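S.K.: following is a predicted model, sequence given first.
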Amino acid sequence: QPCERLSCHKSSVCSRSYFVVVMVFFHVYIINVIALLFYVHYNSGQEDANRSRDAPSSGHQRPESRRPPSKDELQRDISLPRIEGIRVGHVQKVSLVSGRLHEMRTLSLKPLLFIPGFLSEDECRVVMQLAQLKGLMESQLMVQDGQEELARELNLSPEEIFNLLDINQDGQLQLHEILTHSRVRDGIWLTPENLREIYAGLKADKDGNLLSLEEFRLLSNDAFQRFLLQRGVKRSQLVRNSRHTWLYQGKGAHQVLQDIKEVIRLTRLPPTLVDLSEPLQVVRYEEGGHYHAHHDSGPVYPETACTHTRLAANASTPFETSCYITVLFYLNSVDGGGETAFPVADNRTYDEVSLIHNDVDLLDTRRNCDKSNLRVKPTKGTAVFWYNYLSDGRWVGEQDEYALHGGCMVTHGTKWVANKWINIDPDYQRQTRYQQLVLQQPEE
């Protein structure tokens, strides 16, 4: 019996302890629920009071302001999607047409560059025929006029120009120093060889290698133009040797041109941004045709506005082209040459001065395409697309200098391509104002 009493006593103690613990947890739970109800009630009352204070005295609700939202407000809701390259050679599947998967391969990370199969053989044929039906124009005129006016606007003395060109400040101008700042003169592409020829023809350079300030003074503002006119200019010396036209892709356009706007799915950008961009440019390069290396978009400067959003910018603001993405369609396979060259793709560094070394100019696609880091061979139906700007995490960042590219000389046959440039203003508020203005305009 003592043992039984002891056992009962222990059991009684355990039951009381368990009961106390349960009650403590129950009360804590009740207290938390009550505190939460008070919190919700207090915040709701505060918001109602704020709304009452902000309401007009007449009792009618004030209409919302139509001011463009600030960049911070906009960035909370909208950002530019950007495809990840992962690594060079990475392949990802994309669905561009219902019931069909396309493979998209990463060609480069600097710039971010991809190549997918895109157009059918029939689509390529129709685009070329539509371009011929509309008619193609010269992509570049020969020697440009207005050089005297340009010289007056420049308003710099020969000494000032000389000092600006003299990169290493040694008092002598080397050929690469001049070409770094002025590869293009009067619409003509200058090479070390024809620059020497010009100097020799003008009898300005006595030693043939360096140009002193005294020799530089002998060159008048129109000396280059007069010499080129006397000597004659060949089409092969132009910056760009091709013919092109523009094809509208909106309502009423040929169905094939509207279908090509499936590029929206490829880039994953909002349709509005694509619809408000430039029309499709179709380009034909004959044998010997080329396009020297260049950037499709300029650097981002606070004081400049984009050409396509000038409607929403100050009329006195200088304009700069802003192509966020370039999509290049190959409409035929080229028999010889015609590759798209990216001279500095995936370089560790970018230095404009180093693009010319020992008379080798990497921007010269007629002579030095084989020295580019990456070359894409034109294959009918394929497309390459790349980003001309970096990302700031939400919107457009700085210019991607590695997006430097050009068209190698066509050595045999004809080359047909189509360019689709997707324009986005690096200034989000200006891009938004532009879209609002366009939407407010009545349809024709």
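M.R.: It's in.

S.K.: from now on I want contacts and neighbour counts done on CA atoms only, so please keep to that.
M.R.: Fine.

S.K.: show me the contacts for Val384.
M.R.: Residues in contact with Val384, defined by C-alpha atoms under 8 Å, 6 or more residues apart in numbering, are 113-116, 327-329.

S.K.: here's the one I want to compare it with:
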Amino acid sequence: MYCTYKNGRHPFLILAPLKVEIVNVDPYVLIFHDIIYENEIEIIKSMSKDSLSRANVWDARAGKAIISHIRTGKYSWLAKHMHPVLNVLNQRIEDMTDMSMETSETLQVMNYGIGGHYDVHPDYLDEPKGNVIKMTGYVNHFWGNRIATILFYLSEVEHGGATVFPHINISLQPKKGAAAFWFNMLPSGLPDYKVRHAACPVIFGSKWVANKWIRYNGQIFHRRCTTNKNDYYHLYGDTIFQ
């Protein structure tokens, strides 16, 4: 829709404001351009390659994570203590979103080969105290649901591989060094069904991304709550551009 600069309240951003593209307003979907550097990307990819394993999904009936055809790709988890660049990245996400990383999940790195995809799904959890805890072991169940998602693009894809939001008719083509951001929950604390999304199949090339999921309970002083839908634009705008 339009582009702007985010300088926020952090002193560094006064000297080097972030480049932000507002793709959609209701719900907010943003792209931060040139937000992760080439050397950081190579470190993250190199750290992940030896521990990549087939990605799975949570099966509520089985009560466990299972391999499924709806998600074909490989993933790895990188805890912030594993390399200084991961701490730097956490601080940058705080600068980008004005949200706390104290209750954010471990960075998940994904690789999709040819045909790799992920069908339409939400990032919020139907059972906030269950799913990801059993899948990763890095999450405290008191942290609450996934309030927001940061998706870093670590590569470009020659054909296919877009991130699509079918309920709002948006398609984001991977651009190396950029990151998409959206809220998974409304200001009332309820899930926002319009941000269900999918990773389109990779037709040619290899797709690398990294996900950071921010949890709800750490944001009490970072994002105000409301049940009034008229406050939707105001609150989302304040969160990103205050």
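M.R.: Ah, there it is. All figures in this text were calculated on a predicted structure; none of them were measured in a lab.

S.K.: superposing both, give me the TM-score.
M.R.: The TM-score (TM-score structural alignment, normalised by the length of structure 2) is 0.75; 203 aligned residues with a C-alpha RMSD of 2.7 Å.

S.K.: ok, the contacts of Val384 of structure 1 in structure 2, which still hold?
M.R.: Under the criterion both residues aligned by TM-score structural alignment, their matches' C-alpha atoms under 8 Å, the contacts of Val384 of structure 1 that remain in contact after alignment to structure 2 are 113-116, 327-329.

S.K.: first to last residue in stretch 23-40 of structure 2, what's the distance?
M.R.: 25 Å (C-alpha to C-alpha, to the nearest Å).

S.K.: can you pull out the helices in the stretch 251-400 of structure 1?
M.R.: For the stretch 251-400 of structure 1, helices defined by DSSP state H, counting those that start in this stretch occupy the ranges 255-259, 263-267, 271-275.

S.K.: which of those sits most buried?
M.R.: Highest mean neighbour count of these: helix 263-267, a mean of 17 (counted as mean count of other C-alpha atoms under 10 Å).

S.K.: out of the helices of the stretch 251-400 of structure 1, which comes closest to Leu101 of structure 1?
M.R.: Closest to Leu101 of structure 1 of the helices of the stretch 251-400 of structure 1, according to C-alpha to C-alpha: helix 263-267, at 11.6 Å.

S.K.: so what does the closest one touch, helix or strand wise?
M.R.: Secondary-structure packing of helix 263-267 of structure 1 (3 or more C-alpha pairs under 8 Å, 6 or more residues apart in numbering; DSSP states H and E): strand 91-97.

S.K.: show me what secondary structure element comes after the strand it packs on.
M.R.: For strand 91-97 of structure 1, the succeeding helix or strand toward the C-terminus, using DSSP states H and E, is strand 100-109.

S.K.: I'd like to know which elements that following strand is packed against.
M.R.: Other elements packing on strand 100-109 of structure 1 under the criterion 3+ C-alpha pairs under 8 Å, 6+ apart are strand 91-97, strand 112-116.

S.K.: matching residues in structure 2 for that strand?
M.R.: Counting by TM-score structural alignment, strand 100-109 of structure 1 pairs with residues 16-25 of structure 2.

S.K.: residues contacting the matching stretch, please?
M.R.: 1-7, 28-35, 96, 233.

S.K.: swap in 6 Å and give it another go.
M.R.: Applying C-alpha atoms under 6 Å, 6 or more residues apart in numbering, the contact partners of stretch 16-25 of structure 2 are 1-7, 29-33.

S.K.: now stretch 162-179 of structure 2
M.R.: Defining contact as C-alpha under 6 Å, 6+ apart, one finds that stretch 162-179 of structure 2 is touched by 31-36, 151-156, 194, 197-200.

S.K.: re the thing from before, can you list the helices and strands packed on strand 100-109 of structure 1 in CSV and add distance to Thr180 of structure 1 and mean neighbour count?
M.R.: Listed next are these as CSV, based on distance: least, C-alpha to C-alpha, whole Å; neighbours: other C-alpha atoms under 10 Å:
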stretch, distance to Thr180 of structure 1, mean neighbour count
strand 91-97, 38, 14
strand 112-116, 26, 23
